[in-house]
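Student: no sequence on hand, only this structure:
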């Protein structure tokens, strides 16, 4: 086995394959997406034998599929991001009561920051809520070891197990060695065996709850004294010879590595300054639920104070406080609850360095660091950095869809309900086309609520093609069943763009290779009872506005399907050009659609613009979609194939499909 440089998620995928998984399923969500893709890549290359891998319609579908496979004895892997576990929670809560036969690991990636999520939800809390064991890796290497241990634990106690890395662990890279080929474990010869235990009646659920409580006590003991105790290591530190530690430092997840690096830096700087570091004791909590009480009790013996570093919630801190009360121990706990650690977002080495130095009473080191930094040359710019808000890509089809609906509505009172995806960015100026965004699929049902209480307003719900299948169908059916007067705008760009262009049922592409027939969005809408369904190319403005007027004017549930490929799926066309002799400097191309491919030079002069400045095209961004050509009232923007074309949008749509 040769070592390879692997992203954390790629390594986790290989670790799961090495553990013998037979079925892997999930739904795309940063920072978890690469795991399923890496497994699919190994399967396509013939290196992962006997494995089925898929992007399921949503997280609930994925976990329920895996439950069936696990009941037959197969080892399974579920993947999602933290908010995706909300979708799968119905299945998870019951699955833990029913139990599993084959090892079942839920790879749930948390997103402190949040960097690409709508919440900073902490899956460790979900573990305790669902009474499911949790592993919390500090590095990709440790995460791979935890995945192997999680399968063993799952089968030993017949419970699903959560492995919860965070963004920095998922996307870090490291050198690891794995077998060149892997083969899925055979399922037991008897396969699925019929039994009443698989049916969750109330009487059985009551019994199962007791079994869960008993096994959690046993698992906590395993975390403290068994082989799994290796994930909760304890170290001694400090430079004062013979001094007994009175101070403790506890960390979890990637904060473990930040704290270790901060302690190394502190020791190095103290040594250079001739300052001794007080004795301390350090512990990683790699198994936060059930809390490894015996191991922590041993760690805390003789300590007066313990500071905790963890990302998101104060889970470890709560565990320490509860144990302190239970044992009537005498240590004080410092962390998020009393302002000694960050209460949100990501931790950093520098921040933890500062907090540990103060905690250990080494302010002199901080003063020395500050004085040395002040001697360095000042930065050329030391003011606040400008904000760079996210925007829709140049050539994104969603821009034309939003703009067309705003044009169709005019001054008509309306509520525009958004959803999760690239098109959430429709809320930004100048489009200003998204009034709400809650969670996946919610825009469709929220629009129905608005239509009930504010019937004088038009309600439009935007949904992407992937989200339509993942979470939109329930709301679609509800709109027809209860005859809510809403318009659903399906922004079909033929991919799951925000999370990395994964396929979905509407594309027909599967992770196993063969392409199935794409599921038709129009056919689904017709099947459930939508009577008004119109199509439009979002790059052709006149067509898009006309379609929006038809759908919005219909009395009852209606739909517009805007079909235009994501720019990641199409070859860019030649950029448009601006005729400096015709441009008046009105800025309408900028203030109407806000394409990042269009800039404005305030110092430019021209026959029509005078001293007002002129727009210009950033050729490195423009893909020739032609939307701005149709927006310019003076026909100053032109497509290269038809320089005399005023606003036909003859090349609307940009390039050709890749």
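Tutor: Cool, the structure landed. Predicted model only: the values in this text are computed from it and were never measured.
Student: okay, CA-based contacts and neighbour counts for the rest of this
Tutor: Will do.
Student: where do the helices of the stretch 151-300 of the chain begin and end?
Tutor: With helices called from DSSP state H, counting those that start in this stretch, the stretch 151-300 of the chain shows them at 167-171, 202-225, 255-273, 293-300.
Student: how about the ones you listed in CSV, adding mean neighbour count and distance to residue 481?
Tutor: Output for these, formatted as CSV (neighbours: other CA atoms under 10 Å; distance: least, CA to CA, whole Å):
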stretch, mean neighbour count, distance to residue 481
helix 167-171, 23, 41
helix 202-225, 16, 32
helix 255-273, 18, 50
helix 293-300, 18, 52
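Student: can you report how many residues lie near the residue lying closest to residue 442 once chain neighbours are set aside?
Tutor: Nearest non-adjacent residue to residue 442, counting by CA to CA, 6 or more residues apart in numbering: residue 419, 6.7 Å away. Residue 419: 25 surrounding residues under other CA atoms under 10 Å.
Student: kindly report the same for residue 640.
Tutor: When neighbours are counted by other CA under 10 Å, residue 640 registers 15.
Student: surely it touches residue 576?
Tutor: Yes: Residue 640 is within contact range of residue 576, at 6.1 Å (criterion: CA atoms under 8 Å).
Student: against residue 587, how distant is residue 579?
Tutor: As defined by CA to CA, to the nearest Å, residue 579 lies at a distance of 14 Å from residue 587.
Student: list the contacts of residue 49.
Tutor: Each residue near residue 49 by CA atoms under 8 Å, 6 or more residues apart in numbering is listed here: 43, 181-184.
Student: do residue 65 as well
Tutor: Listed by CA under 8 Å, 6+ apart, the contact partners of residue 65 are residue 25.
Student: same check on residue 550?
Tutor: residue 534.
Student: which strand or helix spans it?
Tutor: Residue 550 is part of helix 541-553, with elements assigned from DSSP states H and E.
Student: likewise for residue 415?
Tutor: Counting by DSSP H and E, residue 415 is found in strand 414-417.
Student: do the same with residue 38
Tutor: Applying DSSP H and E, one finds residue 38 within helix 34-44.
Student: can I get the contacts of residue 49 in a markdown table including distance to residue 57 and neighbour count?
Tutor: Converted to a markdown table, the contacts of residue 49 look like this (distance: CA to CA, whole Å; neighbours: other CA atoms under 10 Å):
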| residue | distance to residue 57 | neighbour count |
| --- | --- | --- |
| 43 | 20 | 22 |
| 181 | 29 | 15 |
| 182 | 27 | 23 |
| 183 | 26 | 16 |
| 184 | 24 | 21 |
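Student: put together CSV for these, with distance to residue 405 on each row.
Tutor: As requested, these are arranged in CSV below (distance: CA to CA, whole Å):
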residue, distance to residue 405
43, 43
181, 52
182, 51
183, 52
184, 50
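Student: now the residue nearest to residue 402 when sequence neighbours are not counted: how far from residue 232?
Tutor: In space, and not counting its chain neighbours, residue 402 is closest to residue 433: 6.1 Å by CA to CA, 6+ apart. Distance from residue 433 to residue 232, counting by CA to CA: 49 Å.
Student: below is an additional structure, to be compared with the one above:
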């Protein structure tokens, strides 16, 4: 069968299309973003796709379609599962009529997340089945298997790729799976309503379903055992590929080990139990939490057998945070199998990336907004609460304008709490346009309801920029032919915010004056700094240094930290490939040695 080269996330999306999915939703978040984007690019007319305003909305909308008999898929990153854990938990009890697959991309490292949380724990907690692919090929086949399991057991199913699987490439064979005849359309039934008495009965069904799934997963191809030795090696996700590479590199023979891929939740117990009295040691290789390792200890307790030596996270042999590497697994297996010649450097090991300071892009409107507020509050005691997005980089020097950052939308509500506890402080909350629509509205409403005092700075660059520039309600949905545009200022006014200012972040002096006047007012106030993400614009001209005037003082660099500016041989130099002519540096230079020769705001 012909193979196509595709990324893991592409494989998930194309597998869903090939399986007859007709409803796809999600919220942008690395490493999961490309799933929905790929469906957008490849969808047929019978597939509905939307970027939802947050993950809770995405899952609930997909649940409604699944109630109506559709095959559905929802995509998010692991922290997005926090936002939709309420409907996810309840859907475990209520179930679905079509198919519902929840793609939750975990981020060991983390590469681009606030936490290293492990979605396998949620699967155990909620009793939702989970597939854990080790490669793009498995991401494709497991997506389709998850759809089939979802329909067979009338339950949502979690697909849990990690960053390395999401963003790696491989040749994948595509396969269309037949549709199950289901009468489309929502049918009224008491089972769709969460009543306590019904929940008790559903809980009994959930427990039975989990036990039935455990037996069904025994027959999956991923549950096959390899090798005949007395050392059991268990691995999950991309670590399966690492183990295979390490075994080959160390030239371990099949009579030295048994390898088993822990690819599902629930873990197929009977196959593992049949091995427990035949092995003298176990190696458990997984990232994030010791989910498999804890289950192995549980199985020994359940069977009454004495556990052998178990090498894993709980023993300190596998690190408890971050990604594993092939090198680390090689060194561990050398110890376990007592290979005398230690191999310190595996030639195919992944080299750590060279350190590079993370900063806002050259010309980013967020830099100008942060600088405006910083100048307005100079020599005053002010607290700056941040949020999730590109603008979290406002924490970096020389701006240093983010004092807190917790989770999506928390900048506003944390700011309200800080102000109540410190009534003499001037408190600002910075939030991006996409994050505002995601989970900022409730904070605004709470501040008005509880008579808070807060200045909300909305950084409106007209996109979900950090994940690639996906649309927001303010730019209009790409899933509609006639998209409705929702203005932030109208939403604020509807919530009861009476003091709303809208300004370009590059109008420095005007912005400073507005910030100062607004900050002293009582109540909830908002300033919208509105300018497009620089990646959305075409540069006309740039700025230049007047060398006869520049004295190389470096104030421009020290004040705003634009990556397009460097100090070389006593003179400021501007990287023409990076500068996009925003003009902020021309306003900072005291000697007027930087001239704007065009650009976006000429």
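Tutor: Great, that's in hand. Computed from a predicted structure; not experimentally measured.
Student: now the TM-score, please.
Tutor: Remark: TM-score between the superposed chains equals 0.96 [TM-score structural alignment, normalised by the length of the second structure]; 598 aligned residues with a CA RMSD of 2.1 Å.
Student: off-centre distance for the helix holding residue 38 of the first structure?
Tutor: Its chain's C-alpha centre lies 18 Å from the corresponding centre of helix 34-44 of the first structure when counted by CA atoms, centre = their mean, to the nearest Å.
Student: what's that helix packed up against?
Tutor: Counting contacts by 3 or more CA pairs under 8 Å, 6 or more residues apart in numbering; DSSP states H and E, helix 34-44 of the first structure packs against helix 8-18, strand 23-26, strand 48-49, strand 52-55.
Student: can I get those in JSON lines with distance to residue 438 of the first structure?
Tutor: JSON lines is the format used below for these (distance: least, CA to CA, whole Å):
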{"stretch": "helix 8-18", "distance to residue 438 of the first structure": "28"}
{"stretch": "strand 23-26", "distance to residue 438 of the first structure": "21"}
{"stretch": "strand 48-49", "distance to residue 438 of the first structure": "38"}
{"stretch": "strand 52-55", "distance to residue 438 of the first structure": "23"}
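Student: any idea how far the residue nearest to residue 442 of the first structure is from residue 82 of the first structure?
Tutor: According to CA to CA, residue 419 of the first structure stands 17 Å off from residue 82 of the first structure.
Student: next one: residue 70 of the first structure
Tutor: Taking CA to CA, one finds residue 70 of the first structure at 22 Å from residue 82 of the first structure.
Student: look up how far residue 28 of the second structure lies from the residue nearest the centre of the second structure.
Tutor: Centroid check for the second structure by CA atoms, centre = their mean gives residue 77 as the closest residue, at 3.2 Å. Distance check for residue 77 of the second structure against residue 28 of the second structure: by CA to CA, it reads 8 Å.
Student: ok, now residue 515 of the second structure?
Tutor: Distance of residue 515 of the second structure to residue 28 of the second structure, given as CA to CA: 31 Å.
Student: what's the answer for residue 40 of the second structure, then?
Tutor: Residue 40 of the second structure is 13 Å from residue 28 of the second structure, by CA to CA.
Student: now do residue 157 of the second structure
Tutor: To residue 28 of the second structure, residue 157 of the second structure is 20 Å away according to CA to CA.
Student: swap in residue 291 of the second structure?
Tutor: From residue 291 of the second structure across to residue 28 of the second structure, the span is 27 Å (CA to CA).
Student: these two: which has the busier surroundings?
Tutor: Higher neighbour count among residue 291 of the second structure and residue 28: residue 28, with 30 against 18, using other CA under 10 Å.
Student: tell me the counterpart of the more buried one in the first structure.
Tutor: The equivalent of residue 28 of the second structure in the first structure is residue 28 (alignment by TM-score structural alignment).
Student: using the three-state scheme, assign that match.
Tutor: Reduced to three states with DSSP: H, G, I helix; E, B strand; the rest coil, the structure at residue 28 of the first structure is coil.
Student: was I right about it contacting residue 55?
Tutor: Yes: Residue 28 of the first structure lies in contact with residue 55 (CA under 8 Å); the separation is 7.3 Å.
Student: what's the match for residue 578 of the first structure in the second structure?
Tutor: Using TM-score structural alignment, residue 578 of the first structure lines up with residue 545 in the second structure.
Student: what about the closest residue to that match other than its chain neighbours, how many residues close to it?
Tutor: Distances taken as CA to CA, 6+ apart place residue 594 nearest to residue 545 of the second structure, at 4.7 Å, with adjacent residues excluded. For residue 594 of the second structure, the neighbour count with other CA under 10 Å is 24.
Student: next: residue 373 of the first structure.
Tutor: 11.
Student: against the second structure, where does stretch 454-473 of the first structure fall?
Tutor: Under TM-score structural alignment, the match for stretch 454-473 of the first structure is residues 422-441.
Student: return the distance of that stretch from the chain's centre.
Tutor: 21 Å.
Student: then stretch 445-455 of the first structure?
Tutor: 29 Å.
Student: what's the counterpart of residue 217 of the second structure in the first structure?
Tutor: Residue 217 of the second structure maps onto residue 223 in the first structure, by TM-score structural alignment.
Student: identify the residues contacting that match.
Tutor: Applying CA under 8 Å, 6+ apart, one finds that residue 223 of the first structure lies in contact with 229, 231-232, 287, 292, 295.
Student: could you pull out the helices for the stretch 501-650 of the first structure?
Tutor: Assigned by DSSP H, counting those that start in this stretch, the helices in the stretch 501-650 of the first structure fall at 521-528, 541-553, 588-593, 627-631.
Student: distance from the strand holding residue 415 of the first structure to the middle of the chain?
Tutor: On CA atoms, centre = their mean, the centre of strand 414-417 of the first structure falls 26 Å from the chain's centre.
Student: that strand vs the second structure, average distance?
Tutor: By mean CA distance after the TM-score superposition for the first structure, the fitted strand 414-417 of the first structure averages 0.7 Å away from its aligned residues in the second structure.
Student: mean deviation of the following helix or strand past that strand from the second structure?
Tutor: Remark: after strand 414-417 of the first structure, the chain's next helix or strand is helix 442-453, criterion DSSP H and E. Here the mean offset of helix 442-453 of the first structure against the second structure after fitting is 0.6 Å, by mean CA distance after the TM-score superposition for the first structure.
Student: alignment lookup: residue 355 of the first structure to the second structure.
Tutor: Aligning on TM-score structural alignment places residue 355 of the first structure opposite residue 332 in the second structure.
Student: an error on my part: the question was meant for residue 343 of the first structure.
Tutor: Match for residue 343 of the first structure (TM-score structural alignment): residue 320.
Student: contacting residues around that match?
Tutor: When contacts are counted by CA under 8 Å, 6+ apart, residue 320 of the second structure touches 287-289, 313.
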